[in-house]
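Trainee: quick one: sequence plus predicted model below, questions after.
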Amino acid sequence: MTSVEFESRVVAWVRQQPEVEALIQIGSRVQSGGVVDAWSDWDYQLVLSDTKRFLHRDWLKEIAPVWCAHLERTERKVVKLSAVFAGGFEADFVLLPAWQMKLACWGLNHPQWQKWFPSMLRRGVYNLQLIGVPGYRVVLGGPEWEKRLAGLRGDWSPRIMSAEDFDFHVTSFWRHAVWVFKKTMRGEFRAAQRWHAREVREHLYALLEEEARVSGLKPRPEARQAERWLTPERLAQTSVQLTPQRAALAQALLAEVALFREATASVATLRGFKLGDYSALENWLRSELGKLSS
């Protein structure tokens, strides 16, 4: 089975499903300047009049033989079914209730009213922008859905980090840095490794992304394609290895504490945010980590 044949199978299957109101393709395969290679997956949004029949993995085998499938609720609060089909073809299907998608599209087409939107609608609009602005293709759904999604090209200000977001990431970083240090001290090296990757770096990259955006670069969320938008200096500073050994974990945390301090000061200056005084915590943490890394 070739890539073209796989895509044809997906479209042919969708055409036979009365619950599907639209099939929208997103991701690198339809983005301007997107890098498509042998490792690229397929990203689809299934807009459904009724999602119940699709909240399981069995229907995937109607498209092609399935090696593995995984159903999850993502951090953006949507249900995604990911599958690896025979031959290594990987596809993600986000299952979207049609009424929710139509409401978010309505919001997209009325940016002049955004300040009055409830928080759930604002989040829905933001999520649509996040995945749609880089590029999308209405595979099935016709002019009706093309018109709805035209709001992605509208006069919307991009979502930028607020002062509250900044404070959240700063305080979360320091809290989790201490937690990782204590796990390291207890000899729970793999727990420290896990929490470092999951939390410490999550908040670090949020600040690096904002720094890059304010500096005129085009960052992607979740460190996606970071090799393209991080500066050479930041690339070098983020080349930190996490090895489940006490000294190595301490060295990694020390390096990222230093980078985080630089990034927070940079973003605070560029955006005019107030940066709290965490010097006592940082100095204590550096002193304790220094004992472990020597």
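Mentor: Okay, I see it.
Trainee: use CA for all of it now, contacts and neighbours both
Mentor: Noted.
Trainee: tell me the helices and strands packed up against the longest helix seen in the chain.
Mentor: Assignment by DSSP state H gives helix 246-271 as the longest helix of the chain. Judged by 3 or more Cα pairs under 8 Å, 6 or more residues apart in numbering; DSSP states H and E, helix 246-271 is in contact with helix 163-185, helix 189-195, helix 201-214, helix 232-237, helix 279-293.
Trainee: what's the most buried one of those helices?
Mentor: Most buried of the helices and strands packed on helix 246-271, by mean neighbour count (mean count of other Cα atoms under 10 Å): helix 201-214, with a mean of 21.
Trainee: which of the residues in the next helix-or-strand element following that one are buried?
Mentor: Sequence order places helix 226-229 as the next helix or strand after helix 201-214, per DSSP states H and E. Neighbour-count burial for helix 226-229, counted by 16 or more other Cα atoms under 10 Å, picks out A226, W229.
Trainee: put this next to the first one:
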Amino acid sequence: MSKYTKLINNIVAFGNSDDRIAAIILVGSQARKEKSSDEYSDLDLIVITEDTNYFVQSNDWLDKISKYHILFLEKTADGADEKRVLFEGALDVDFVIISENDARAAFKSGKKPEILLNDYRVLLDKKEMLADIFSLQQTKESYCFPQEADYVNIVNDFWYHAIWTSKKLLRGELWEAKFCLDSYTIHGILEDL
């Protein structure tokens, strides 16, 4: 039994009780069949709702699931809102909040969204909008490796800014260091890969 079992049950019960939630899908390592999650794995969920603003802006709904200690918002790689929550017992859950319209459009395209190309488990589907999800085509965009010169440039860019960030830390310029690490090094360089 997973350490997340009780929390998953609470999330599904909450989803059943809230009319704004259409569906919840479990993705990531907790949904994998072959290479299962380990003790450090988090819980990755897609929440499909008619009211994305409420689930992004409010935290009241989290109180109905379980006690939590830390939460913050960020964007996924494809621009969706993600609420990351650390529940009691160091159980971390990533809630990707997607509108029903966006979900329907994605499914209507006939191609399975990339996040669903690996294992997933439908935890809740109150509007039966995921009934055809299994028949969608599994297409994955091919990946092109960078040219050697581009790769070397990216690696050197990373190391240069790692040293620059360290200097800012040693000077006590904490915000400058954080800006470089978050905004430039992590997002800028890694997006080039």
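Mentor: Sure thing, it's come through. As the structure is a prediction and not an experimental result, all values here were calculated from the model.
Trainee: work out the TM-score between the chains.
Mentor: Put the two chains on top of each other and the TM-score (TM-score structural alignment, normalised by the length of structure 2) is 0.75; 179 aligned residues with a Cα RMSD of 3.3 Å.
Trainee: mind checking which of the helices and strands packed on helix 246-271 of structure 1 is nearest W67 of structure 1?
Mentor: Comparison of these against W67 of structure 1 by Cα to Cα identifies helix 189-195 as nearest, at 27.6 Å.
Trainee: show me what the closest one is packed against.
Mentor: Judged by 3+ Cα pairs under 8 Å, 6+ apart, helix 189-195 of structure 1 is in contact with helix 163-185, helix 246-271.
Trainee: need these in CSV (columns: distance to G154 of structure 1).
Mentor: What follows is these, written out as CSV (distance: least, Cα to Cα, whole Å):
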stretch, distance to G154 of structure 1
helix 163-185, 25
helix 246-271, 25
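Trainee: which one of these lies nearest to A212 of structure 1?
Mentor: Among those, the nearest to A212 of structure 1 by Cα to Cα is helix 246-271 (9.2 Å).
Trainee: S99 of structure 2 and D60 of structure 2, how far apart?
Mentor: 19 Å (Cα to Cα, to the nearest Å).
Trainee: who's more crowded, the two?
Mentor: For S99 of structure 2 and D60, the more surrounded residue by other Cα atoms under 10 Å is S99, and the numbers stand at 18 against 10.
Trainee: and E88 of structure 2, what does it touch?
Mentor: E88 of structure 2 is in contact with S66, K67, Y68, H69, counting by Cα atoms under 8 Å, 6 or more residues apart in numbering.
Trainee: kindly recompute the last result at 10 Å.
Mentor: Counting by Cα atoms under 10 Å, 6 or more residues apart in numbering, E88 of structure 2 touches L7, S66, K67, Y68, H69, I70.
Trainee: tell me the residue in structure 1 aligned with it.
Mentor: E88 of structure 2 maps onto A86 in structure 1 when the alignment is built from TM-score structural alignment.
Trainee: any idea how far A90 of structure 2 is from the nearest residue to V27 of structure 2 once chain neighbours are set aside?
Mentor: Take V27 of structure 2 and drop its neighbours on the chain: the residue closest to it by Cα to Cα, 6 or more residues apart in numbering is Y120, 4.5 Å away. From Y120 of structure 2 across to A90 of structure 2, the span is 23 Å (Cα to Cα).
Trainee: more neighbours: the two, which one.
Mentor: Comparing Y120 of structure 2 with A90 by neighbour count (other Cα under 10 Å), the higher total belongs to Y120, at 19 against 13.
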